[in-house]
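Peer 1: Show me how the following folds:
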Amino acid sequence: MIPWIDDFCKDLSNDALGEPIPELSKGWYRTHQYLLEPIFYSWVLKQLCRVYNENEAKLFYVLYYGRLDILRWHFKIMSNDVKDSLTLDLVKWLESRTPWARNTGKDHVFVLEKIS
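Peer 2: Okay, here's the model as predicted:
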C-alpha cells in the first residue's frame, strides 16, 4: 500500500513502538510517526479494567484503522464511488448497536493518527 516502504515489520515490533534505541537508554524506541492506532490498541488490550460485556462498559474503543482506509483512495487505488464505503458501513453498524444508541456515541472513542 505504501510504495516507498519495503518492510513495516520492524516498525510494528514491540507493540508497534518499534525497535529499542539502546544508545539512548531504556524506554526509547524507533517509533514510526503514523502508528498511534496499533500502539493504542496494544495498550487497550493490556488494561485491567477492560470488560467483555458491553452492558458493563463505560467507554467503548472503536477499533478502526482510519489511516489504512484513507490509503486506499489516497493513492488512487480505487474509484470515488467506493472510497468511503467501509467507513459508511462502520457508521451504519455502530448506529445499529445498543451501546451507541444509549448515549448517541458520546461514550465511544476513535483513535486516528494521520491527517489527510
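Peer 1: C-alpha from now on. contacts and neighbour counts both.
Peer 2: Fine.
Peer 1: give the contact list for residue 109.
Peer 2: In this structure, residue 109 makes contact with 59-62, judged by CA atoms under 8 Å, 6 or more residues apart in numbering.
Peer 1: from these, which is closest to residue 49?
Peer 2: Nearest to residue 49 out of these is residue 59 (CA to CA; 10.7 Å).
Peer 1: What is the neighbour count of that closest one?
Peer 2: Residue 59 has 15 neighbours, counted by other CA atoms under 10 Å.
Peer 1: residues touching it, list them.
Peer 2: Counted by CA under 8 Å, 6+ apart, residue 59 has contacts 107-109.
Peer 1: Closest to residue 22 out of the contacts of residue 109?
Peer 2: Top of the list for closeness to residue 22, among the contacts of residue 109 and by CA to CA, is residue 61 at 32.7 Å.
Peer 1: sorry, back to before: among the contacts of residue 59, which one sits closest to residue 3?
Peer 2: Among these, residue 109 lies closest to residue 3 (CA to CA), at 30.5 Å.
Peer 1: which residue sits closest to that closest one, ignoring its sequence neighbours?
Peer 2: residue 61 (4.8 Å; CA to CA, 6 or more residues apart in numbering).
Peer 1: Show me the strands in the chain, by range?
Peer 2: 60-61, 108-109 (DSSP state E).
Peer 1: how about those, which one is nearest residue 115?
Peer 2: Ranking the strands of the chain by proximity to residue 115 (CA to CA) places strand 108-109 first, at 17.0 Å.
Peer 1: what's the neighbour count on residue 16?
Peer 2: Residue 16: 23 neighbours (other CA under 10 Å).
Peer 1: no no, residue 83
Peer 2: By the criterion of other CA under 10 Å, residue 83 has 18 neighbours.
Peer 1: And for residue 27, the neighbour number?
Peer 2: Neighbours around residue 27, by other CA under 10 Å: 9.
Peer 1: ok, now the one 4 residues further on?
Peer 2: Other residues near residue 31 come to 20 when the count uses other CA under 10 Å.
Peer 1: Now do the contacts for it.
Peer 2: 11, 16-19.
Peer 1: One more, please, to line up against the first structure:
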Amino acid sequence: NIKGFVYFHGKSTGSVTYFPGKLNETEDSCLGRYIYIHDLPERFNEDVIKDCQLITRSTDKYSMCKSLENSGLGPGIEALNASELWKNSWFSTNQFMLEVIFHNRMKKYDCLTDDSALASAVFVPYYSGLDLRRYLWGFNTSMRDLSGIDLVAWLARKPEWKRNSGMDHFLISGRIARDFRRKSNRKSDWGSNFRLLPESENITMLTIETGYSKNDVAVPYP
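Peer 2: Below you'll find the model as predicted:
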C-alpha cells in the first residue's frame, strides 16, 4: 500500500492509505481527497467576468470575452487537414483565464463535499488576477486592494476558516506571485497587497510564477 499526504505550508493535514486495485464496497475512495469549495459572493468571481470588456486591455490580441469561451479555454484553433483525433482539442488560451479554467474543472471534481469537516482542503474560487486586472492602470492602491481585503474578512467569519486559521485553504491565480505583494501605498507601485495581508499569508496560492514565499506554489501556464 501507499501512503498519500496533503501538504499545506509544509505541514501534513492528514494521511490516507491507498490500496491498488478494486476497493471494497465499505471503503471510501475519496478518503483524504475530499475538497470543499467556498460559495463566495459573486463579486469575487462571476461579477468580475460578467462585463468582460472591463478586463480587456488595448494590447490584447482579442477581447477577453472570447477568452472566456469553452469554459475559459478560449476560442478553438482550427487546423487544416486535422484528423478527427485532434479536432476540437486545441484552443487559443489566455494565461489569465487559469482562474476560470480551474474553477470550472473543480466543479466537476469527483471528491467534492458539502461537509467541510470531511475536507482535506478548502478551495477559494476567487478570481484574484482578473479582478486586479480591472484596476492596475489608472486607479489608486485602495481600489486595487479593496477586493482582497473584503475577501479575507469574509473568509475569517466562516467556520471552515476558524478550524485551521485558513491553513488548509488554497486558491489559484493566472498572474505571477509578485503582482500581489506590493509593499507600499504609492500609486506608482505595481500590483496589490493581497498576499501580504495577515490572513492571506495562511492561504496557499497556486500561481504561474512563484516567489520566495513558502505558501506560493508554481503551476504550469494554461
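Peer 1: which residue ranges form the helices in the second structure?
Peer 2: Under the criterion DSSP state H, the second structure contains helices at 46-50, 64-67, 98-106, 128-133, 141-156, 159-164.
Peer 1: In the first structure, what stretch matches the shortest one?
Peer 2: Right, helix 64-67 of the second structure. Using TM-score structural alignment, helix 64-67 of the second structure lines up with residues 8-11 of the first structure.
Peer 1: For the closest residue to residue 217 of the second structure other than its chain neighbours, list the residues it contacts.
Peer 2: In space, and not counting its chain neighbours, residue 217 of the second structure is closest to residue 206: 4.8 Å by CA to CA, 6+ apart. By CA under 8 Å, 6+ apart, the contact set of residue 206 of the second structure is 170-173, 216-219.
Peer 1: Could you rerun that using 7 Å?
Peer 2: With contact set as CA atoms under 7 Å, 6 or more residues apart in numbering, residue 206 of the second structure has these partners: 171-173, 216-219.
Peer 1: How about residue 16 of the first structure?
Peer 2: Contacts for residue 16 of the first structure (CA under 7 Å, 6+ apart) come out as 35, 38-39.
Peer 1: Give me the distance between the residue nearest the centre of the first structure and residue 44 of the first structure.
Peer 2: Closest residue to the average C-alpha location of the first structure: residue 37 at 3.3 Å, with CA atoms, centre = their mean. Computed as CA to CA, to the nearest Å, the residue 37 of the first structure to residue 44 of the first structure distance reads 11 Å.
Peer 1: what does residue 103 of the second structure align to in the first structure?
Peer 2: Per TM-score structural alignment, residue 103 of the second structure is aligned with residue 41.
Peer 1: swap that for residue 167 of the second structure, sorry
Peer 2: Aligning on TM-score structural alignment places residue 167 of the second structure opposite residue 106 in the first structure.
Peer 1: can you check residue 93 of the second structure too?
Peer 2: Using TM-score structural alignment, residue 93 of the second structure lines up with residue 31 in the first structure.
Peer 1: quick one: residue 17 of the first structure from residue 49 of the first structure, how far?
Peer 2: Per CA to CA, residue 17 of the first structure is found 22 Å from residue 49 of the first structure.
Peer 1: Looking only at neighbour counts, state which of the two leads.
Peer 2: Neighbour count, other CA under 10 Å: between residue 17 of the first structure and residue 49, residue 17 has more, with 22 against 8.
Peer 1: Please name the nearest non-neighbouring residue to the more buried one.
Peer 2: In this structure, residue 17 of the first structure finds its nearest non-sequential neighbour in residue 31, 4.9 Å apart by CA to CA, 6+ apart.
Peer 1: measure that neighbour to residue 48 of the first structure for me?
Peer 2: According to CA to CA, residue 31 of the first structure stands 25 Å off from residue 48 of the first structure.
Peer 1: likewise residue 72 of the first structure?
Peer 2: Shown here: residue 72 of the first structure relative to residue 48 of the first structure, a distance of 35 Å by CA to CA.
Peer 1: Return the residue of the first structure that is most distant from the centre.
Peer 2: Relative to the chain centroid, the first structure (CA atoms, centre = their mean) has residue 23 farthest, 29.9 Å.
Peer 1: ok, that residue - contacts?
Peer 2: Counted by CA under 7 Å, 6+ apart, residue 23 of the first structure has zero contacts.
Peer 1: So what's the residue count around the nearest residue to residue 17 of the second structure once chain neighbours are set aside?
Peer 2: Excluding the flanking residues, the one nearest residue 17 of the second structure by CA to CA, 6+ apart is residue 3, at 4.8 Å. Neighbourhood size, residue 3 of the second structure [other CA under 10 Å]: 9.
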